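# please find the sequence and the predicted model below.
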Amino acid sequence: MIRTRLAALPLLLVSAPALATISVPERKIVAAADEGADRNLALLEKLVAQNSGTRNVEGVRKVRDMLVPEFAALGFSTKWVPMDQVGRAGHLIATHKGKAGTTRMLLIGHLDTVFEPSSPFQTTTREGDKLHGPGAGDDKGGVVVMLAALRAMKAAGTLARANIEVVLTGDEEAAGTPVDIARADLVAAGKRADVALDFEGLVVIDGQDYGSIARRSAREYTITSTGQTAHSSGIFSPEVGDGAVYELARIIDSFREELPEPNLTFNIGLVAGGATAGLSADEAQVTASGKTNVIPPIAIAKGDFRALTQEQVDRVKAKMEAIVARHLPRTDARIVFKDGYPPMAPTPGNQLLLDKLNAINADLGLARMPALDPLKRGAGDISFVAQYVDGLAGLGPASSGDHTPEERVDLTSFPRQVKRAAVLMTRLSQ
């Protein structure tokens, strides 16, 4: 892939010695970030208290309603893009027009969480330097960091010149289908941008902050195997063959033996077979019935695989299809792939953005951030624009226990993430 737009932005890309001191506006950003803790916490608690599970359409819209005034106060125009056609609430898009010709920045976050109204995890609790609550880190904490960074820029006078488009999706945790409709607005924004900045959580390992310049893909698949049914005494005979369950077991074990390679993971998360087998409408359950003395005519498995580049995605998919097509005697099988998240491959432009952030870290007296191993985090919305624009992920706060009832966001990480993001956007807009 050839990148051209960033090549026209020498202030962004050219390596240079770190500044001896930060500028006067940047000092104002630092002060605003340090002074905004109470406001940030109040907004975060308000957002987390509102359930916005992906399928809770009204809940997602209520979070939107809380955020629209926040963006409006910063001079952003906002619009809501409904996603009724894919069974989701919609996306909030906020736009700030700055000085013509300066870097066009796309900021990415999301309104939804994995915790639907049926989840027992609904309450928010302050625990010292942590806030325990559904979505506190993923991604309501990230949205709060984004807004706090923009407020700090406004306080310092650097927001006025910045060209920024914000896309907050309402279904990041379970994208609506078809994906090409669900992510059309995000992709269009990516094509308009010069830089994409994703405000999902900061990864901290053993006290070390990491920058994310790559995220792997995520794609689901369903394997259905079939065979001839008969009395179990005829199993493996030329007339009956091996049955659907052995065919499915062959495929799964062949995946285990033949697919492994760097940056690839693949998993079977659901499996069943018997005289009957079928998936539920939401494909989260499978029911089966049978007897031990009956050769099963059907078996079903669902899984996912994750890869780092589109070339790897295509190559692994072809290998999986070839394995499925081999077949045991008197059996058949097919694999169906579901649209998912594309990869955000590591690129020189992504690395240069992290280099720019590390120059800021040096100026702020913060530790250098190495590039995170992409195996350490899941897929995300920034991947949908990665083929069009260079980007950096992980600008939200640090958290632990994401997607579980133990989700806790680290409130001490907010000031440094706000400073990093605000100074980065300020320098990109110059």
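Received, thanks.

# drop to CA atoms for contacts and neighbour counts, all remaining ones
OK.

# neighbours of the residue lying closest to R368 once chain neighbours are set aside, how many?
Excluding the flanking residues, the one nearest R368 by Cα to Cα, 6 or more residues apart in numbering is N358, at 5.5 Å. Residues near N358, counting by other Cα atoms under 10 Å, number 21.

# second structure for comparison follows:
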Amino acid sequence: MKAKILFLILILSSISNITAVNARLNSDESVLINYIDKHKKNQLKMLEDLVNINSGTGNRPGVEKVGERVRIELDDLGFKTQWVHLPASMKHAGSLVATHSGPGKKILIIGHLDTVFPSNSPFQSFTLSPDQLSATGPGVIDDKGGIVTILYTLKALNHAGKLKSANITVVFTGDEEQAAKPTSISRKALREAAQDSDIALGFEFSLAENQLVTGRRGLSEWYLSGRGKSGHSSKIFQTASGDGAIYETARVLNSFRTTLSNIPGLTLNPGIILGGQTVNEDTQQNTGSASGQKTIIAAQTLVHGDLRFLSDEQKRMAEQKMREITMTALSLTSSQLIFKNIIPAMPEKNENRQILAEFSDISVALGGSSLQAVSAAERGGADISYIAQYVAASIDGLGPWGRGAHSQDETLEVKSLPEVTKRAAIFISRHLN
């Protein structure tokens, strides 16, 4: 008898929860949900088609082929589309920009067409697991899963009659994985689209079903070069010979570590180091060479590293401390430090957290879990980082979740595709009113 009563309580509780969930979604939102559920097989098939087109960043024709497939969908939805091409010398595809003019808030949607897998990679095709719960393939979450999330979000909005008055710009960059330099050119179209936007939504993949990205660390690179007086090794440390370039560089690097290693959110890594009589780095091939002898005091060193930071203020602080460290050189040596910006930070701010709260409410209304912000230290830079400073509020990680991004184990949890599409469609529909 007690078991029957407990069972009845559980059933009534479930019905109560379902009623509460449904009460938080209006009839228009139910139309969005029903459309996405009805077309989830079509969405997965589109993902398969896109994944089976190689679009490694260096494969410009492949990237553009993916873009043209996406462009057809956007044209059919009434967007005005155009390619913003890069100079031929930059060797990368440009950005596909789609605009839909309307009243109200302007929403910027960001995705990318390229993957990290070149045309000669053995990882080339979409594979659905026998139980149909997961799928593998190049870009299946990063970022072709994001592309089909965007497209079916817009299709659902169009079906519900919400798109006709929408003020939306979509930018699909062609080289997010390795942005062509200078980014003042390769990200110009994205920056221009952001200038008068109110909200930016990034559709990079999510690390988990209950996480979104409200902040990302920025990235810069640094070059440390050292100079010493060449001479016979038997004379090192003597007044006339000094300590040599390698000892000077070791001093600087160790001081970097002791001074900056315990600052939350800040990391700096010397990725390559060269030392000897001559040094040379090929930054295009990520290789280097050095020549010298063990019996000769090193005359030159070169270190190439990166710096990751939570804000511009933190970046400036770190750079200043690093410069100060280089100024107290060892005997008859010198150090020079050069910084180059790569990706700005996407700082945490209250407006981003407000968007997170809205998405969390939507997730709960859909029967899912509440959403949390992933630590900015766990996510690197992305295209949204270039424009976060121009918009009032931004959020990323709105694409599907899975595992193994940037590896041949890249895997999508299939159920996540319709779920994140519903979240995005409902959020956008609420901001079109």
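Looks like it arrived, so ask away. As the structure is a prediction and not an experimental result, all values here were calculated from the model.

# circling back: and the aligned partner of the residue nearest to R368 of structure 1 in structure 2, what does it touch?
Matched by TM-score structural alignment, N358 of structure 1 corresponds to S360 in structure 2. Applying Cα atoms under 8 Å, 6 or more residues apart in numbering, we find S360 of structure 2 in contact with 369-372.

# by neighbours, which of the residues you listed wins?
Taking other Cα under 10 Å as the neighbour criterion, L371 ranks highest of the contacts of S360 of structure 2 with 20 neighbours.

# what sits against it?
Residues near L371 of structure 2 by Cα under 8 Å, 6+ apart: 209-212, 356-357, 359-360, 363.

# re the thing from before, quick one: which of the contacts of S360 of structure 2 sit in strands?
Q372 (DSSP state E).

# okay if I get the contacts of S360 of structure 2 as JSON lines plus distance to H112 of structure 2?
Written out in JSON lines, the entries for the contacts of S360 of structure 2 read as follows (distance: Cα to Cα, whole Å):
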{"residue": "S369", "distance to H112 of structure 2": "27"}
{"residue": "S370", "distance to H112 of structure 2": "27"}
{"residue": "L371", "distance to H112 of structure 2": "24"}
{"residue": "Q372", "distance to H112 of structure 2": "24"}
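
# looking at the contacts of L371 of structure 2, which two lie furthest apart in space?
Pairwise distances across the contacts of L371 of structure 2 peak at 14.8 Å for E209 and A357 (criterion: Cα to Cα).

# pick out whichever of those two has more residues nearby.
A count of neighbours by other Cα under 10 Å puts E209 above the other of E209 of structure 2 and A357, at 22 against 16.

# shouldn't the more buried one be within a helix?
No: E209 of structure 2 sits outside any helix when classified using DSSP: H, G, I helix; E, B strand; the rest coil, being coil.

# ok, it touching W401?
Yes: E209 of structure 2 lies in contact with W401 (Cα atoms under 8 Å); the separation is 6.2 Å.

# quickly list what's touching both of the two.
Residues touching both E209 of structure 2 and W401 (Cα under 8 Å, 6+ apart): S416.

# what sits against the closest residue to Q351 of structure 1 other than its chain neighbours?
Take Q351 of structure 1 and drop its neighbours on the chain: the residue closest to it by Cα to Cα, 6+ apart is I213, 6.3 Å away. Residues in contact with I213 of structure 1 (Cα under 8 Å, 6+ apart) are 344-347, 350-351, 354, 371-372, 391-393.

# tell me which of the residues you listed fall in strands.
Secondary structure from DSSP E places 391-392 of these in strands.

# count of residues packed around the closest residue to G244 of structure 2 other than its chain neighbours?
Leaving aside its sequence neighbours, G244 of structure 2 sits nearest to G228 (Cα to Cα, 6+ apart; 4.5 Å). By the criterion of other Cα under 10 Å, G228 of structure 2 has 27 neighbours.
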